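>>> Test case, fold it:
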Amino acid sequence: MNNKFDALKDDDSGDHDQNEDSGSPKECEKEKNEEEEKDQNKKKTVVPGAGEHPLQYNYTFWYSRRTPGRPASSQSYEQNIKQIGSFASVEQFWRFYSHMTRPGDLTGHSDFHLFKEGIKPMWEDDANKSGGKWIIRLRKGLASRCWENLILAMLGEQFMVGEEICGAVVSVRFQEDIISIWNKTASDQATTARIRDTLRRVLNLPPNTIMEYKTHTDSIKAWEDFHGLVNASGGR
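Presented below is the predicted three-dimensional model:
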């Protein structure tokens, strides 16, 4: 699979960052614009180009960055996630990926997300809310290689769990980096075990590597508990 991807790298520009709206229309006009934008997005579903190698699913790259220590709400988190772009073929993937900064070169509190088209990288998304994620904490210097191996395995359908995979995230932090892969059904232990074993293999992890599975329900509860404490202490 890696040879297939490597052989099809494309140097076309992949810088398709989505810009924020700069205007301030009235509420009714804003709602109308949002509906029109949704309709346009539906019509703009990406398709493989002529002669390209289609992937089994379409995917979207996202990027987020925030200031550490600043309390975040679910709404502000969603507003902070920016779409980089969507792709439907191996060639389209390389057009984006070959121009993206590698995780190891990111600074601050940054994340790359790669999710199936139509799934937002949020716990509350319908496709994610009953699921969870495998989490691996990495020492600095390993994120770029592990991220590339993970997403190539995901795009190449190496996990062999049907439609269970939702997406993957790499989180760059100051003292460590974290990668995770999200799936739809946290209660399906056979599936989560297969994802774990495949993850260990494709990342060539040492046997003693600690891997944690966390349901999104637990993540939401921990987030709410933490922010409840923050609010109770006057936001500090």
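>>> rest of the way, CA atoms for contacts and neighbours
Noted.
>>> how about the helices in this protein?
For the chain, the helices defined by DSSP state H occupy 2-7, 27-43, 74-80, 90-97, 143-155, 189-202, 216-232.
>>> So which of those is the most surrounded?
Counting by mean count of other CA atoms under 10 Å, helix 90-97 has the highest mean neighbour count of those, with a mean of 22.
>>> Give the burial count for Cys166, as a bare number.
Counted by other CA atoms under 10 Å, the residues lying close to Cys166 total 24.
>>> structure for this one too, so we can compare:
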Amino acid sequence: MNARESCSKHIHLGLWPLVAFRECFWVLLSDFWEGVFTLFSIAYYFSLKTNPLTLMSAEPLVQKAVDVNCSGSVMDGDTEGSCSSKPTDGETDKHVLQNRWSFFYNNPKANPMLSWEEKLQKIYTFETVEDFWALFNSVVGPSRLSIQADYYLFKEGVRPSYEENPEGGVWMFNLEKGNKKRLEEVWLYLVLGLIGETMEDSNDILGAVVSIKRGQDRLSLWTKTAADKELQVRIATRVKMSLDLPPETKLEFKPNQKVAEAGGSMSSAQDVKGYTV
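This is a model prediction of the structure:
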């Protein structure tokens, strides 16, 4: 007879609580810690589902990925390795991009006493197509981020700061809240256009941002020459076409210097007058 059966027998015989206390104490204690462990496991599981950084792993990442080469052709292939891995025996050489790109994450659940710069976390810098896919497939999509969270993808050496890029500007547009599949598609096509240098006047493009808001989701394209309006309109027109945005979608341009003077934040940018395409 095990301890649990012995405990049940003493209670059934009416010997609880004095005589049965010794028999039942360890059973009750074991049940208590088992319940605590179960609750902790559930909480930890959901924390993994909502924090993109927990899905990053330093261990080799084995995944089924789509390999897009620099000429634009697409093929299915097995890729083994992590974001920092080197090609293993039998792998072809990696496809090097024209620029190195850095991926950032802004955690809205970080300590509220921290500044924006302190909340901004640089996750990884890559320079090949294969390392991009390893990174992209290792973090959750923007549709699963919490409210006020942001993803940033910028050319290496450029920080998503209005003050640090005073000569540039930002194209902003919103997507209707709730269409998660569309958000994932637009963000993917936008970053592919960046790293593949397929957008009009790609030399003037610095990076892109996806921001999760309560009423809508916002995407931004950062450029470096705000003074050249003809150039900016050409870039925005190309973006609307490449992302297959509805004709009624308005892209609004905000010069970085004016945004910095207004407070240097996404919210302050809404008060800055610009022009639309």
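>>> TM-score for the pair, please.
For this chain pair, the superposition-based TM-score is 0.72 by TM-score structural alignment, normalised by the length of the first structure; 191 aligned residues with a CA RMSD of 3.0 Å.
>>> on that earlier part again, the helices of the first structure: which one's closest to Lys120 of the first structure?
Nearest to Lys120 of the first structure among the helices of the first structure is helix 74-80; the distance by CA to CA comes to 8.8 Å.
>>> what's the counterpart of Arg194 of the first structure in the second structure?
In the second structure, the residue paired with Arg194 of the first structure according to TM-score structural alignment is Arg234.
>>> Need the residues that contact stretch 194-211 of the second structure.
Taking contacts as CA atoms under 8 Å, 6 or more residues apart in numbering, the residues outside stretch 194-211 of the second structure that touch it are 70, 97-99, 101, 142, 148-155, 158, 160, 187, 190-191, 193, 217-225, 231, 234-235, 238-239, 242.
>>> what does stretch 97-108 of the first structure give?
Stretch 97-108 of the first structure has contacts (CA under 8 Å, 6+ apart) with 9-11, 13-15, 65, 67, 112, 140-144, 147, 170, 172-174.
>>> How about stretch 64-72 of the second structure?
For stretch 64-72 of the second structure, the surrounding residues in contact (CA under 8 Å, 6+ apart) are 74-79, 95-97, 129-130, 133-134, 137, 196.
>>> Please, where are all the strands along the second structure?
Along the second structure, counting by DSSP state E, strands occupy 62-68, 74-80, 96-106, 120-128, 150-155, 169-176, 205-212, 216-223, 252-255, 275-276.
>>> Packing partners of the last one?
Put plainly, it is strand 275-276 of the second structure. In terms of contacts (3 or more CA pairs under 8 Å, 6 or more residues apart in numbering; DSSP states H and E), strand 275-276 of the second structure is packed against strand 252-255.
>>> Can you check which part of the first structure the strand it packs on sits on?
Aligned using TM-score structural alignment, strand 252-255 of the second structure spans residues 212-215 in the first structure.
>>> what's the offset of stretch 163-171 of the second structure from the middle of its chain?
Distance, stretch centre to chain centre, for stretch 163-171 of the second structure: 22 Å (CA atoms, centre = their mean, to the nearest Å).
>>> Contact partners for the spatially closest residue to Ala110 of the second structure that is not a sequence neighbour?
Nearest in space to Ala110 of the second structure, with sequence neighbours left out and distances taken as CA to CA, 6 or more residues apart in numbering, is Lys119 at 6.4 Å. Residues near Lys119 of the second structure by CA under 8 Å, 6+ apart: Asn106, Asn107, Pro108, Ala110.
>>> which one of these has the most neighbours?
Highest neighbour count within the contacts of Lys119 of the second structure: Asn107, with 22 neighbours (other CA under 10 Å).
>>> Map that residue across to the first structure for me.
Under TM-score structural alignment, Asn107 of the second structure pairs with Arg65 in the first structure.
>>> And for its match, nearest residue in space, chain neighbours not counted?
In space, Arg65 of the first structure is closest to Ser110, 4.4 Å off (CA to CA, 6+ apart).
>>> Mind telling me what the one you found corresponds to in the second structure?
Under the alignment (TM-score structural alignment), Ser110 of the first structure pairs with Ala149 in the second structure.
>>> Next one: its match from Pro247 of the second structure, what distance?
Per CA to CA, to the nearest Å, Ala149 of the second structure is found 28 Å from Pro247 of the second structure.
>>> If any of the contacts of stretch 194-211 of the second structure are buried, give me the PyMOL selection for them.
In PyMOL, a selection of the buried entries from those looks like this (16 or more other CA atoms under 10 Å):
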select buried, resi 70+97+99+101+142+149+150+151+152+153+154+155+160+187+190+191+193+217+218+219+220+221+222+223+224+225+235+238+239+242
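>>> Which residues are in contact with the corresponding residue of the second structure for Ile119 of the first structure?
Using TM-score structural alignment, the equivalent of Ile119 of the first structure in the second structure is Val158. By CA under 8 Å, 6+ apart, Val158 of the second structure lies in contact with Leu206.
>>> For the top helix by length along the second structure, grab the matching residue range in the first structure.
When the second structure is scanned for its longest helix (criterion: DSSP H), the result is helix 18-50. Alignment of helix 18-50 of the second structure against the first structure: no match, by TM-score structural alignment.
>>> So which elements touch that helix?
Checking 3+ CA pairs under 8 Å, 6+ apart, helix 18-50 of the second structure ends up next to helix 3-12.
>>> what's the angle between the helix it packs on and helix 18-50?
Interaxial angle, helix 3-12 of the second structure versus helix 18-50 (axes from the mean of the first three to the mean of the last three CA atoms, to 10 degrees): 130 degrees.
>>> Ser130 of the first structure against Ala186, yeah?
Yes. With contact defined as CA atoms under 8 Å, Ser130 of the first structure reaches Ala186; the gap is 6.3 Å.
>>> between those two, what contacts are shared?
Thr215.
>>> Show me what Phe93 of the first structure aligns to in the second structure.
Phe93 of the first structure maps onto Phe132 in the second structure, with residues paired by TM-score structural alignment.
>>> about what we covered before: wouldn't the residue nearest to Arg65 of the first structure be in contact with Val172 here?
Yes. Contact between Ser110 of the first structure and Val172 holds when scored by CA under 8 Å: they sit 5.3 Å apart.
>>> list the contacts for the residue nearest to the spatial centre of the first structure?
By CA atoms, centre = their mean, the mean C-alpha position of the first structure lies nearest to His113, the distance being 2.1 Å. Listed by CA under 8 Å, 6+ apart, the contact partners of His113 of the first structure are Phe61, Trp62, Tyr63, Pro121, Gly167, Ala168, Val169, Val170.
>>> one more time with 6 Å, if that's ok
Contacts for His113 of the first structure (CA atoms under 6 Å, 6 or more residues apart in numbering) come out as Phe61, Trp62, Ala168, Val169.
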